[in-house]
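Trainee: need a structure here:
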Amino acid sequence: MDDKASASSRGAAVRSASNATTAEREHFGSRLGFILISAGCAIGLGNVWRFPYIVGKYGGAAFVLLIVFFLVVFALPVLVMEFSTGRASQKGIARSYDVLEPAGTHWHRFKWVALGGNYLLMMFYTVITGWMIAFMVRSAAGTFNGLDAAGVGAVYQGLVENPWESCMYMVLTVVIGMTVARAGLQKGIERVTKVMMGALFVVLSVLCVRAVLLPGAAEGLAFYLQPDFGKLFAGGWSTFFEAVFAAMGQAFFMVSVGIGSMSIFGSYIGKERRLTGEAVVVAGLDTVVAIMAGLIIFPACFAFGVQPDSGPGLVFITLPSVFGHMPASQLWGALFFLFMSFAALSTIIAVFENIVGFSMDEWGLSRSRACMVNGILLAALSLPCVLGNSVWSGFEVPGIGNIQAIEDFLVSNAVLPIGCMLVVLFCTRKTGWGWKAFLDEADTGSGLRFPRYARGYMTYVLPVLIAVVLVVGCVPIVRAWLGMG
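Mentor: Model (predicted):
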């Protein structure tokens, strides 16, 4: 009884504090700002780096349709839930569970999982974003002109194995992210993201037009846009199920849910519009960018005889050699990596805001101090990833890889699925926030309603799907540890 009374008192105190500070909380200056920043958080390396090579691996257009299907039935509902918990609590992940959980429950303890996920993500994301910026500089300088894939690979290895240069670009990325976050929601994050996202779509459109007009690009467009479901069964049912699980995972990671990065933006918006419609727009923009990235990459690959299933090296090694043989190669290469850098930086800025917002909500830090403390901490925590590709390159975990791969594995295969599972259970269980409270919040305002008939699916089926992604994601490491290859 004492524990319940204590928890009830704590919950009441948090709710009181939340109500007192709601009027002081920053808000977006416009709906467009909310949509672009939320989309910017979702649009990242998962769209423009992972999406093309995984589509190439699983046979093109038919696999794209699988991804879109799972985006609708799998990832979109979780996105609505994150927006809802943020707007209802007027807090980010640091305090949303505290405000919304029933007295005597302990959902708030899971916020530390989300915070850890944000830090883990940035510990390698800042490094990869730094490489994108470095490749933009090299492309503009003509470094890749005339080089084949082996030559570009040597340049790439020289960058990642140079701890000083890699560290310099990582620190530059952290400085950019924290400088924008320090300027505030409207004057910094919203203003910069609007410009960045606008430029991203302009550059992306120009590159799409250039790619589809290349001689020989038609074959790449057919591979990418004409579904051939036979490719999903090329190796029998095992190949099909492998593709299904891969599509579920890709849809899951494309919208950046599970670590509270969307709940913080939900806490910055008003009650004028229903959240399902807003989530559809955000997920739609996210999908459009991924599909447009494919419209650049696949026509270019087929035009220059490059295999579309080249794997993770497709962006950093294969494509620079393709652009290096085009007329005006420096221009197209620099524009491509400018687009990649904008996509990565939009996620950096959004996740930094989530981390800064956590510090402000949980510990009452000022925005300036939260940015300074977290900026220094993130730069220091990113060093293992930098060194893991150079002086610590001998350190690897069987079935996963080096330090960067370990951090990526933990975020993608553990923290994100677990975080999504918790959000779904919190919004559908009586012991959590509950289905009715979630629906009331999601459907406040005008616009598209959340389907009420989906309660059974959301309560029982969706958690099972998330559990499948979690288990399947761990299969490679289990196989490696058991010596099964």
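Trainee: contacts and neighbour counts: CA atoms only from here.
Mentor: Will do.
Trainee: tell me the contacts of the residue nearest to residue 144 when sequence neighbours are not counted?
Mentor: What sits nearest to residue 144 in space, not counting adjacent residues and going by CA to CA, 6 or more residues apart in numbering, is residue 324, at 5.4 Å. Contacts for residue 324 were tallied using CA atoms under 8 Å, 6 or more residues apart in numbering; they are 144, 145, 146, 147, 330, 333.
Trainee: quick one: which of these has the most company?
Mentor: Counting neighbours by other CA atoms under 10 Å, the top entry in the contacts of residue 324 is residue 333, with 29 neighbours.
Trainee: right, and that residue touches residue 320 too?
Mentor: Yes. Look at residue 333 against residue 320 with CA atoms under 8 Å: they come within range, at 6.5 Å.
Trainee: Residue 369: helix or strand, and which one exactly?
Mentor: Element membership of residue 369 [criterion: DSSP states H and E] is helix 367-388.
Trainee: tell me which residues in that helix are buried?
Mentor: Along helix 367-388, the positions that meet the burial threshold by neighbour count (16 or more other CA atoms under 10 Å) are 367-368, 370-371, 374-375, 378-379, 381-388.
Trainee: Residue 2: which of the contacts of residue 324 is nearest?
Mentor: Each of the contacts of residue 324 was checked against residue 2 using CA to CA; the closest is residue 333, at 64.5 Å.
Trainee: To check against the first, give me the structure of this:
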Amino acid sequence: MTQTSITAAVHEKWTSRTTFLLSAIGFAVGLGNIWRFPYIAGENGGGAFVLIYLVVVLCIGAPLVAAELLIGRRGNLSPIGSMRAVAKEAGASPAWAGVGTIALLATFLILTFYSVIAGWAADYLWRSLSGAFGGLDADGSRAMFDSLMASPGRLALWAAVMLGLAVFITRRGVSRGIEIASLSLMPLLFGILILMAIYGTTLEGFGEAVSFLFYPDFTKVTAQTFLIAIGQAFFSVGVAMGGMMTYGAYMPDNIKVPSSTLVIVGADSMVALVAGLAIFPIVFSNGLGPSEGTGLVFQSLPIAFGTMAYGGVIGIAFFILLVAAALTSMVANLEPLVSWAEEHRGLSRSAAAPLIGLAVFVLGMGSVLSFNVLANFHPLAIFPLFEELTIYGATDYIASNILLPLGAMLTAIFAGWIMNRHATRDELDLADGLLFKAWLFLVRFVGPVAIGALMIFAFIG
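Mentor: Just a heads-up that it's a prediction; the model follows:
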């Protein structure tokens, strides 16, 4: 493989393939993997949905991850800088840098509410350590969660704690911060998840959990099932948030994009499946509802932890798992913003990380207040699509259903149609053969069509 970067190095590089992969997997694996994927799979055909999801990940998610990594490594800069540099190399308009701007705006908005939800996990970890789940019944669990939602101070405190940890890690840089955190948190996350899954095999609800997740019920498969699978795959692997492009900019030439992509998306999917095998045996063994989403994690499971054997230990482990997943994703979302500030605003990393963290926290107060003081405030009510959405809801919708799909579609078009073909082959380290042509077809046609369908579904849905 030839030297591929077209700009002078201004950022650190990953010290090894292992640290890069752990960091990229940490970005992809987030809170949604732990509770959202398992119940969506169960409600949409179990094994049938899992099969559809895996096909979608391979045909849409993986090609887009590879596209972001190769653009990032080719440009060697933040998403805005890389898009501009690679467009210049291809003789295309510098306006393509706007794709990087969309990514940074999306990841900033996501951080404003994701940090709040991550704070819920931190609050419940503290509760589990203090033994607050002992003897908890349904009314007590509901009151516990409601009291958290009703307290702007507590929500803001825990959001600040999680943001503070993310800022601390990010400001230390790639080798002294992100890599050390990934080497510590990701093995911890994997270890806890595997141990919980092993424990799940000893519970009477294990068989029912396996059936719920993997029994193929094709009667539940509709056109909407495919769209749900596309949405889950698309957001699960972290496309269009700038993280993969930024992490790609730190990749040395000896790390191969195709094999790394398969490891990242494979690990992300495996975590989601193993999480189902860890959580749902507990759910079914305790007669809980499997499709409660947020309520399952923060209201139903604490009841089970308070009554089951070894529940105190399992509860602590589970919320450590949630906090670790949230923190690695927050670091990866913060990094593109810090990288941009270093390049375009002349700020040092040690100054940029705290300033961006503070801005995220200040704007994140809108999401904090959406659960209490401003619960009935709908800032964009003049638009029918947003008339019932709080600040939190509107921010989530704009980032998740408009900016991310738009950015992903433009990234696919850029990589497939605009980027210099020699450059894409060089970065993928593939000859102009079947594998390269398959990737090119998926990025040029399958990805944009699927994302377009997802955006239409989001608007009319």
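Trainee: which residues in structure 2 does the helix holding residue 369 of structure 1 align to?
Mentor: Residue correspondence for helix 367-388 of structure 1 in structure 2, counting by TM-score structural alignment: residues 349-370.
Trainee: For the aligned partner of residue 154 of structure 1 in structure 2, identify the helix or strand it belongs to.
Mentor: In structure 2, residue 154 of structure 1 lines up with residue 143, judged by TM-score structural alignment. Remark: residue 143 of structure 2 resides in helix 138-149, with elements defined by DSSP H and E.
Trainee: Distance check, residue 410 of structure 2 against residue 56 of structure 2.
Mentor: Distance, residue 410 of structure 2 to residue 56 of structure 2, using CA to CA, to the nearest Å: 19 Å.
Trainee: now structure 2: which of the contacts of residue 324 of structure 1 match?
Mentor: Mapping these onto structure 2 (both residues aligned by TM-score structural alignment, their matches' CA atoms under 8 Å) leaves 144, 145, 146, 147, 330 still in contact.
Trainee: The fourth one should be in a helix, yeah?
Mentor: No. Assigned with DSSP: H, G, I helix; E, B strand; the rest coil, residue 147 of structure 1 falls outside any helix and is coil.
Trainee: Find the helix or strand that the residue nearest to it when sequence neighbours are not counted is a member of.
Mentor: Closest residue to residue 147 of structure 1 apart from its sequence neighbours, by CA to CA, 6+ apart: residue 321 at 5.7 Å. Residue 321 of structure 1 is part of helix 319-323 when elements are defined by DSSP H and E.
Trainee: Would you mind getting the average deviation of that helix from structure 2?
Mentor: Here the mean offset of helix 319-323 of structure 1 against structure 2 after fitting is 1.6 Å, by mean CA distance after the TM-score superposition for structure 1.
Trainee: That helix maps to which residues in structure 2?
Mentor: Counterpart in structure 2 of helix 319-323 of structure 1, with TM-score structural alignment as the criterion, is residues 301-305.
Trainee: Can you tell me what sits against that stretch?
Mentor: With contact meaning CA under 8 Å, 6+ apart, stretch 301-305 of structure 2 is reached by 133-138, 141, 282-283, 286, 311-312, 314-315.
Trainee: now do stretch 89-96 of structure 2
Mentor: Outside stretch 89-96 of structure 2, the residues within contact range by CA under 8 Å, 6+ apart are 6, 83, 84, 87, 88, 414, 418, 419, 420.
Trainee: before we move on, what about stretch 114-134 of structure 1?
Mentor: Contact with stretch 114-134 of structure 1 is made by 93, 159-160, 166-167, 169-170, 172-174, 258-261, 337-338, 340-341, 344-345, 348, 351, 354-355, 358, 378-379, 381-383, 385-386, 404, 407-408, 410-411, 415-416, 419, as judged by CA under 8 Å, 6+ apart.
Trainee: same check, this time on stretch 196-210 of structure 1
Mentor: Counting by CA under 8 Å, 6+ apart, stretch 196-210 of structure 1 makes contact with 36, 40, 289, 292-293, 295-296, 332, 335-336, 339, 342-343, 346, all of which sit outside it.
Trainee: Structure 2: which residue goes with residue 55 of structure 1?
Mentor: Counting by TM-score structural alignment, residue 55 of structure 1 lines up with residue 41 in structure 2.
Trainee: coming back round to it: which parts of the helix holding residue 143 of structure 2 are buried?
Mentor: By neighbour count, and taking 16+ other CA under 10 Å as the criterion, the buried residues in helix 138-149 of structure 2 are 141, 142, 144, 148, 149.
Trainee: isn't the last one right up against residue 372?
Mentor: Spelled out, it's residue 149 of structure 2. Yes. With contacts defined as CA under 8 Å, residue 149 of structure 2 counts as touching residue 372 at a distance of 6.4 Å.
Trainee: so what's in contact with these two at the same time?
Mentor: Contact criterion CA under 8 Å, 6+ apart; no residue bridges residue 149 of structure 2 and residue 372 by contacting each.
Trainee: sorry, back to before: would you reformat the contacts of stretch 196-210 of structure 1 as a markdown table and include neighbour count?
Mentor: Written out in a markdown table, the entries for the contacts of stretch 196-210 of structure 1 read as follows (neighbours: other CA atoms under 10 Å):
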| residue | neighbour count |
| --- | --- |
| 36 | 24 |
| 40 | 29 |
| 289 | 21 |
| 292 | 18 |
| 293 | 23 |
| 295 | 25 |
| 296 | 25 |
| 332 | 22 |
| 335 | 20 |
| 336 | 26 |
| 339 | 26 |
| 342 | 25 |
| 343 | 28 |
| 346 | 28 |
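Trainee: rewinding a little: out of residue 410 and residue 56 of structure 2, which sits in the busier spot?
Mentor: Using other CA under 10 Å, the more surrounded residue of residue 410 of structure 2 and residue 56 is residue 56, with 23 against 19.
Trainee: Quick one: map the more buried one onto structure 1.
Mentor: Aligning on TM-score structural alignment places residue 56 of structure 2 opposite residue 70 in structure 1.
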